[in-house]
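Participant: Give me coordinates for this.
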Amino acid sequence: MIPYTLHRGTAPLLVSLPHNGSVIPDDIAARMTPRATRSVDTDWHVAELYDFAREMGASVLRPFASRYVVDVNRPADGHALYPGRKETGLVPTMMFNGDDIYLEGKEPDAAEIAARVDRWWRPYHDAIGVELDRLKALHGHVVLWEGHSIRSHVPMLFDGKLPDFNLGTADSTSCVPELQSRLEQVLARQSDYSYAVNGRFKGGYITREYGRPDDGVSTVQLELAQVNYMDEDSFAYLPEKAAGVQMLIGDMLKLCLEHSQVIAS
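Facilitator: All right, here's what the predicted structure looks like:
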């Protein structure tokens, strides 16, 4: 079975939702702690948040498996994205609150990690590459938008409360400066949400790996504080709160489309 779903659109925009998956195979779940089997660090409901992107003509890609199985937004060789800071890895063994994912002595070994990369990680990245090539051939330039979310308070990863919208462009290297500037202007013009650009979240592996603006691919990561669209304790989706978030995301995605069309013209 293909371990992801891909909606192929016609516009020069690919929305990737790499942490939306929550499936944990039974043989893996049997070795996990009870809390870990709930896949609590999933980017809950981002598929619902970005559902409107299909109507804009965007392609949308998301995996089935939980990031606890394998994190498709980490490099396959396991090197750190933020050296010197705490972070979860390719096949994490701890949750964002620092608790163990696996029962004592049940952690995956190197052979199992390699098998998970082959089963879930590699197909996702093959899909990204093929879809970017297809859209770039159609339009000349394409934007890869990385949709993420996280609890508003995660002491292991950052101090205090996370800004509501966190835009990452790998320190302004993964997309053309004009696009980043216009996206920042959209955030600056509104007053409902706090925001940061290239702060604690600069963009993960996908943003850094595929962002080649000189070669026709700009990548942008948006990390949302979940408190703005869901109940962080029950994981319940809150449509009325989510509506405002969707409007602002929609404004930014429209800019991405305009940007690609200008470059192509």
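
Participant: contacts and neighbour counts: CA atoms only from here.
Facilitator: OK.

Participant: Longest helix of this structure, counting residues only.
Facilitator: helix 239-264 (DSSP state H).

Participant: show me the residues around R85 that make contact.
Facilitator: Residues counted as contacts of R85 (C-alpha atoms under 8 Å, 6 or more residues apart in numbering) are L157.

Participant: Can you tell me the SS state at it?
Facilitator: coil (DSSP: H, G, I helix; E, B strand; the rest coil).

Participant: So which residues of this protein form helices?
Facilitator: Ranges of helices in the chain, per DSSP H, are 26-29, 46-49, 110-116, 122-139, 177-189, 205-210, 239-264.

Participant: Pipe those into CSV and attach distance to G168 per row.
Facilitator: Shown next, in CSV, are the helices of the chain (distance: least, C-alpha to C-alpha, whole Å):
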stretch, distance to G168
helix 26-29, 32
helix 46-49, 17
helix 110-116, 27
helix 122-139, 19
helix 177-189, 9
helix 205-210, 8
helix 239-264, 13
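
Participant: how about a markdown table for those helices, with mean neighbour count and distance to S16 added?
Facilitator: Rendered in a markdown table, the data for these read as follows (neighbours: other C-alpha atoms under 10 Å; distance: least, C-alpha to C-alpha, whole Å):
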| stretch | mean neighbour count | distance to S16 |
| --- | --- | --- |
| helix 26-29 | 13 | 25 |
| helix 46-49 | 19 | 10 |
| helix 110-116 | 13 | 20 |
| helix 122-139 | 17 | 8 |
| helix 177-189 | 15 | 18 |
| helix 205-210 | 20 | 9 |
| helix 239-264 | 16 | 13 |
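
Participant: quick one more, to check against the first:
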Amino acid sequence: MKPVEVKQGSSPIVLGLPHTGTFVPKPIFDELTDLGKTLADTDWHIDRLYEGLSSDVTSVRALFHRYVVDANRDPSGVSLYPGQNTTGLVPLTDFDGERLWLNDPTSDEIEERRLAWHAVYHSALETELKRVHAIHGFVILYDCHSIRSNIPFLFDGTLPDFNIGTNGGLTCDPMIEKTVVDICKNADGFTSVLNGRFKGGWTTRHYGKPAEGFHAIQMELAQANYLETEQLPFDYDAHKAKRLRVHLDDILKQLEKFSPAQGERA
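Facilitator: Next up, the predicted model:
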């Protein structure tokens, strides 16, 4: 089983998809609790949701599950959100705080997974970011995520529909941030927030170096907007998704017009 799927394009956008994979090697799967084996914290169908919105974007998709190792966590294990409930490089609990493992992975096992999966994903992602940067003189990493709308262990209340993360504006040009924020703010019937509970994961923070022409922005979507229900079997709802895809398509098309030389969209 290869860890990563890469589809190359020539537009300035690279889609990162670190959490859509569902592959778990059998020895690891056997160590999961019955709850863990449901793989409930997957970013369900995000690859399908974005598929075909822009035919020329590059995408880098992790095919392994985040319970194996989380491709959007700091490889050193440092928390992205100090003082708040979150999950680690190899999560020990699910998003509801429930145990995932019959026996927690050892530090050696975690390092093995990091090298075999996390490092391979980021090697592929970095390669594509550099390739696209060489074509355009800049690149926009658009990191694709989704999560259940109500998770008391992680956040209070109901999550907005569009959760945009730029780590307080540090990871991309202000015009990129504004473009995405304005589209989401004007999306009829949807709610949005900038740098709310989700400010951008390790991927966004690590690769976002706007002064060097590497821009990164994270989009965390509430799953209620494209799934039939936010519980097993987490089926895709094409009717809901169609409404959401209109705005996602607009985001990608507008970002493709970004011109760093002018500091604005061309």
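
Participant: rewinding a little: which stretch among the helices of structure 1 approaches L222 of structure 1 most closely?
Facilitator: Nearest to L222 of structure 1, of all the helices of structure 1, is helix 239-264, at 9.0 Å by C-alpha to C-alpha.

Participant: What is that closest one packed up against?
Facilitator: Contact here means 3 or more C-alpha pairs under 8 Å, 6 or more residues apart in numbering; DSSP states H and E; on that basis helix 239-264 of structure 1 packs against helix 46-49, helix 122-139, strand 142-150, helix 177-189.

Participant: make it 10 Å
Facilitator: strand 13-16, helix 46-49, helix 122-139, strand 142-150, strand 165-168, helix 177-189, strand 217-225 (3 or more C-alpha pairs under 10 Å, 6 or more residues apart in numbering; DSSP states H and E).

Participant: closest to S265 of structure 1 out of those?
Facilitator: helix 122-139 (9.3 Å).

Participant: What residues in structure 2 pair up with that closest one?
Facilitator: Counting by TM-score structural alignment, helix 122-139 of structure 1 pairs with residues 119-136 of structure 2.

Participant: superposed on structure 1, where does the matching stretch end up, distance-wise?
Facilitator: By mean C-alpha distance after the TM-score superposition for structure 1, the fitted stretch 119-136 of structure 2 averages 0.6 Å away from its aligned residues in structure 1.

Participant: G168 is in contact with G199 of structure 1, correct?
Facilitator: Yes: counting by C-alpha atoms under 10 Å, G199 of structure 1 does reach G168; the two are 7.5 Å apart.

Participant: Who has more neighbours out of these two?
Facilitator: Just comparing G199 of structure 1 and G168: by other C-alpha atoms under 10 Å the higher neighbour count belongs to G168, 28 against 15.

Participant: Correct me if wrong: that one contacts F201.
Facilitator: Yes: at 5.9 Å, G168 of structure 1 counts as touching F201 under the criterion of C-alpha under 10 Å.

Participant: Which neighbours do the two have in common?
Facilitator: Common neighbours of G168 of structure 1 and F201, using C-alpha atoms under 10 Å, 6 or more residues apart in numbering, are Q221, L222, E223.

Participant: quick one: which of the residues you listed has the most company?
Facilitator: Q221 leads those on contacts (other C-alpha under 10 Å) with 27 neighbours.

Participant: show me what contacts the residue nearest to Y237 of structure 1 when sequence neighbours are not counted?
Facilitator: In space, Y237 of structure 1 comes closest to M230 once its chain neighbours are excluded; the distance is 4.4 Å by C-alpha to C-alpha, 6 or more residues apart in numbering. With contact set as C-alpha under 10 Å, 6+ apart, M230 of structure 1 has these partners: W44, H45, R151, A236, Y237, L238, P239, E240, K241, A242.

Participant: Tell me how far the residue nearest to the fourth one when sequence neighbours are not counted lies from L61 of structure 1.
Facilitator: What it means is A236 of structure 1. Leaving aside its chain neighbours, A236 of structure 1 sits nearest to M230 (5.5 Å; criterion: C-alpha to C-alpha, 6+ apart). Distance from M230 of structure 1 to L61 of structure 1, counting by C-alpha to C-alpha, to the nearest Å: 22 Å.
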